[in-house]
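Enquirer: Coordinates for the following, if possible.
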Amino acid sequence: MRCLFYGHVIGLGLGHFSRSARLAEAATALGASCTVTGGDESAGRLVRCGHVSHLPLPAATVSNLSAGIVVQRERRLLEFLRSDRPDAVIVDLLPFGLGGELVAALLAARQESWPTRFFWGLPYSETRVPALRNPRLRAAMGQYAGVLVYEEPDWMDPVPDYRALELPGTIDHVGMVTCPVESGIPRVVLGVIGSGGLAGGPALLEAFLEAAAPLARRAGLGMRFVTGPLADLEAMRGIARGHPDLELVARCSVEEAARDAAVVVSRVGYNSAYTLARSDLPLVLVPSTWPEQLRRAALLAKLDGIWSCSEDDLTDRLPHLLEQALSRGRAPRDLPFRVDGADRAARRLADLVGDARSGSDPVR
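Expert: Coordinates of the predicted model:
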């Protein structure tokens, strides 16, 4: 099975690409030949499996996203798909790609009778989506053979918000796409922005230092803060001046950073939050103002050893919550969701592609 995993990168975060790389690793473990795309050359650093290929695209940022950039990326994707003809393309969150850069490929697949099957990977909902009125987009959406939902139907199921898109009949909830966190000797109080480096990093670092520094000194712990690869590291260093015991890290996976943590303060992006929730670490979640983070934080805070604190209350509440969390210590927690979504998605893909080859599961 040959697969292309698409996760767009636009300078606001690398979560979609990172999740796509994790899924590709899981599919590769089953014997698939996988490529990840959606980011520029630098995004390839997130592909940690040596057997997974990276297809770089022209860099797209909020400031440079123009029709010209989208056309360049669209052509590169179309060129690759026409020549490689993978068995499956798995698209994270944006069914038409960034700026619609996948529409041409979706339409070409239908018009040129490619054997490729497209699957929509759906981690969460950002808003309720209305029905498509554009015939071209409706035709492109109709090329999807199935939806892989990286969620649970009774947790934060995103599917109802997308029903107006006339989804394909094959919809599989596979659970959360996460990574395991190994338990080491607790050495640090950890702060995590995650892969979205522009999610209010400086403000969170200031609040983190104010609350964590005295706690760390009393407990004999160090401090580590993962800024994310897109953060302004120089600005962060300026804030951290006067805290020689703070380790600032730009590029580090959450599971690596948390290995020797005693307690964690974290944003609530999908990848970071669910990977940390899977661990035995006490967590203090600080959601950004994005609705999906706020909702995720509220639900996770109902679980053992997880607290949530709004940005407005950081000064007043974070010191107390950190004390509570550190007192709780590391201990396993029961989770109301599955955390092996990457493996489940890979196995389901293999089944669906196999069914298509045998002729029992045609694209609608």
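Enquirer: rest of the way, CA atoms for contacts and neighbours
Expert: Fine.
Enquirer: where does the closest residue to residue 108 other than its chain neighbours land in three-state SS?
Expert: Distances taken as C-alpha to C-alpha, 6 or more residues apart in numbering put residue 114 closest to residue 108, at 7.9 Å, once the chain neighbours are dropped. Three-state call for residue 114 (DSSP: H, G, I helix; E, B strand; the rest coil): coil.
Enquirer: tally of neighbours for residue 114?
Expert: Counted with other C-alpha atoms under 10 Å, residues neighbouring residue 114 total 15.
Enquirer: Quick check: it touching residue 86?
Expert: No. In this structure, residue 114 is not within contact of residue 86 by C-alpha atoms under 8 Å, at 9.1 Å.
Enquirer: The chain: strands as residue ranges?
Expert: Applying DSSP state E to the chain gives strands spanning 2-6, 33-37, 53-55, 88-92, 117-122, 144-149, 171-173, 188-192, 222-226, 246-249, 261-266, 283-285, 306-308.
Enquirer: The structure of the following sequence is requested for comparison with the preceding one:
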Amino acid sequence: MSITVAMYSHDSVGLGHARRNRALAYALAADLPRVTGQRVRGLLIAGHPDATQDALPEGWDWLVLPGFTSGDGGYVSRSLDISSARLTNLRSATAAAALKAMDPDLFIVDRHPFGVNGELTAALDMLRQREATTILGLREVLDSPEVAQREWASIGGADAVADRYDGIWVYGDRGIYNPLDTGEIPAALASRTRFTGYLAHGRPEDPVHPSSVRAPAPYVLTMVGGGSDGGAIGLAAARAQLPQGHSHIILTGPQMPAADHDAILDAARETGAAPGAVRVTRYAQHVPKLVRHAAAVVSMCGYNSMAEVMATTTPALVIPRNSRRAEQPRRAAALAAAGAVETLSQERLSPQELTRWFARAVTSRTLRDGIDLDGLTRIGDIAAAALPERTAAQKTTPLPTTVERPSYAYSR
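Expert: Predicted coordinates for the structure are as follows:
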């Protein structure tokens, strides 16, 4: 017998939701066989084709839905020339058909309980009838309390979520930031909520190939997540002066507009740095390793970027996004208060500020031992405890203790 896991992420902006689910997939593929004695297979439902650039564990695969993106009046079709209503119907039917065919024991939804425009409602109702365990996975910071409360109200409030979800996993350390205390998660859902710890130690790390992004050590690293709004950070970093003897890798992200990416390339060529000292590229599969070996990192303050940073001792300067949501500034403030990062506002961003910070940071390291970063290393036990009774009843002879685990690094 085997355990089937399905996950969903809407992915309208950036790839953070899909990559968070991917990290969970690797952890579950490694640990659920050890805990339950059963093999594990899975399906990740995502909303952006770039998600599939990231490999999955053996026995897992991607299902990419036609994409939504954020428009002036809400969600609009990313590529198809159809209305939002028709795209919602298409995505809803596709997701429901896939979940019916997979018949998962465990279904994990990232951030949006009912998907875009309620597209998951039918699938969730079907899974409840089949006695699957349904979990809502939330990053530790949602938004300002006022915005979060409006969003809960718009989907029917805590009761609507409680009707369709068995539990809520918050991927954070409640001692650093507690969305129950701030009101970002309704108090009525507190009994269903479990804090896992940050998904930091044990994130999947793809192997390094001869063609992989690299730079001569020592190097500094700048990364801006998906890149859709990271142009100003990348440009300031490209114009910054490097510490003596250091090279620079700038990851602009697969979703950065071509004009912004090209401007960063031009700026890197004009700095007067030695040939090859500044490497500008959209994408690298082995970001955790790049962060770990960097002398210093400049980054936006998305959840996954911070998880990759906090798994290391690399000094980090975070420049939180100040548009769309209050998520990143609130996370940056909480992590800075814990001594995990330094922060710089978008208003103060300049090549000169980054030059000064790089010069100071490359001579130090940052300890983050006081933060719970072990969510991935315990998620197998958490998931096993949440599995439905029908799965427990199907258990066969436990697998050998030498079950092969997917290879990914544990950085301390």
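Enquirer: TM-score for this pair?
Expert: Superposed pair, TM-score by TM-score structural alignment, normalised by the length of the first structure: 0.86. Supporting alignment: 347 aligned residues with a C-alpha RMSD of 2.7 Å.
Enquirer: that older thread, which residue lines up with the residue nearest to residue 108 of the first structure in the second structure?
Expert: Aligned counterpart of residue 114 of the first structure in the second structure: residue 130 (TM-score structural alignment).
Enquirer: now for the longest helix along the second structure, which elements pack on it?
Expert: Scanning the second structure for the longest helix, with DSSP state H as the assignment, gives helix 16-36. Secondary-structure packing of helix 16-36 of the second structure (3 or more C-alpha pairs under 8 Å, 6 or more residues apart in numbering; DSSP states H and E): strand 2-8, strand 39-46, helix 303-310, helix 375-386.
Enquirer: rerun at 7 Å
Expert: strand 39-46, helix 375-386 (3 or more C-alpha pairs under 7 Å, 6 or more residues apart in numbering; DSSP states H and E).
Enquirer: who touches it?
Expert: Helix 16-36 of the second structure has contacts (C-alpha atoms under 7 Å, 6 or more residues apart in numbering) with 7, 9, 11, 39-40, 46, 51, 56-57, 110, 203-204, 304, 376-377, 379-381, 384, 405-406.
Enquirer: got it, and stretch 363-371 of the second structure?
Expert: Against stretch 363-371 of the second structure from outside (C-alpha under 7 Å, 6+ apart): 173, 310, 313, 314, 315, 340.
Enquirer: tell me which residues of that stretch are tucked away?
Expert: For stretch 363-371 of the second structure, the neighbour count (16 or more other C-alpha atoms under 10 Å) marks 366, 367, 368, 371 as buried.
Enquirer: ditto for stretch 345-356 of the first structure
Expert: Buried residues in stretch 345-356 of the first structure, counted by 16+ other C-alpha under 10 Å: 345, 346, 348, 349, 350, 352, 353, 356.
Enquirer: Aligned against the second structure, show me the partner of the fourth one.
Expert: Going back to what we said before, that points to residue 349 of the first structure. Aligned by TM-score structural alignment, residue 349 of the first structure pairs with residue 383 of the second structure.
Enquirer: Likewise for residue 250 of the first structure?
Expert: Aligned counterpart of residue 250 of the first structure in the second structure: residue 282 (TM-score structural alignment).
Enquirer: Quick check, that match in contact with residue 252.
Expert: Yes. If you go by C-alpha atoms under 7 Å, residue 282 of the second structure and residue 252 touch, sitting 4.6 Å apart.
Enquirer: neighbour-wise, which of these two wins?
Expert: residue 252 (30 against 18).
Enquirer: Let me know which of the strands of the first structure is the nearest to residue 295 of the first structure.
Expert: Residue 295 of the first structure sits nearest to strand 306-308 of all the strands of the first structure, at 10.7 Å, using C-alpha to C-alpha.
Enquirer: most remote residue from the first structure's center?
Expert: Largest separation from the mean C-alpha position in the first structure: residue 218, at 34.8 Å (C-alpha atoms, centre = their mean).
Enquirer: and that residue, how far is that from residue 93 of the first structure?
Expert: Plainly put, residue 218 of the first structure is 44 Å away from residue 93 of the first structure if you go by C-alpha to C-alpha, to the nearest Å.
Enquirer: just residue 1 of the first structure next, same as before
Expert: Residue 1 of the first structure is 22 Å from residue 93 of the first structure, where distance means C-alpha to C-alpha.
Enquirer: Give me the more crowded residue out of those two.
Expert: Set residue 1 of the first structure next to residue 93 and count neighbours by other C-alpha under 10 Å: residue 93 wins out with 20 against 16.
Enquirer: Number of residues surrounding the alignment partner in the second structure of residue 73 of the first structure?
Expert: Under the alignment by TM-score structural alignment, residue 73 of the first structure pairs with residue 91 in the second structure. Residue 91 of the second structure is flanked by 22 other residues according to other C-alpha under 10 Å.
Enquirer: Residue 91 of the second structure touches residue 67, doesn't it?
Expert: No. Taking contacts as C-alpha under 7 Å, residue 91 of the second structure lies outside contact range of residue 67: 8.7 Å.
Enquirer: list the contacts for residue 344 of the second structure?
Expert: Residue 344 of the second structure makes contact with 317, 318, 319 under the criterion C-alpha under 7 Å, 6+ apart.
Enquirer: which of these has the most neighbours?
Expert: For the contacts of residue 344 of the second structure, counting by other C-alpha under 10 Å, the largest number of neighbours falls to residue 318: 30 neighbours.
Enquirer: what's the closest non-adjacent residue to the aligned residue in the first structure for that one?
Expert: Aligned by TM-score structural alignment, residue 318 of the second structure pairs with residue 285 of the first structure. The shortest distance from residue 285 of the first structure to any non-neighbouring residue, by C-alpha to C-alpha, 6+ apart, is to residue 308 (4.6 Å).
Enquirer: Now do that neighbour against residue 143 of the first structure, distance only.
Expert: The gap separating residue 308 of the first structure from residue 143 of the first structure is 40 Å, by C-alpha to C-alpha.
Enquirer: Which one of the two is surrounded by more residues?
Expert: Ranked by neighbour count (other C-alpha under 10 Å), residue 308 of the first structure and residue 143 place residue 308 first, with 25 against 22.
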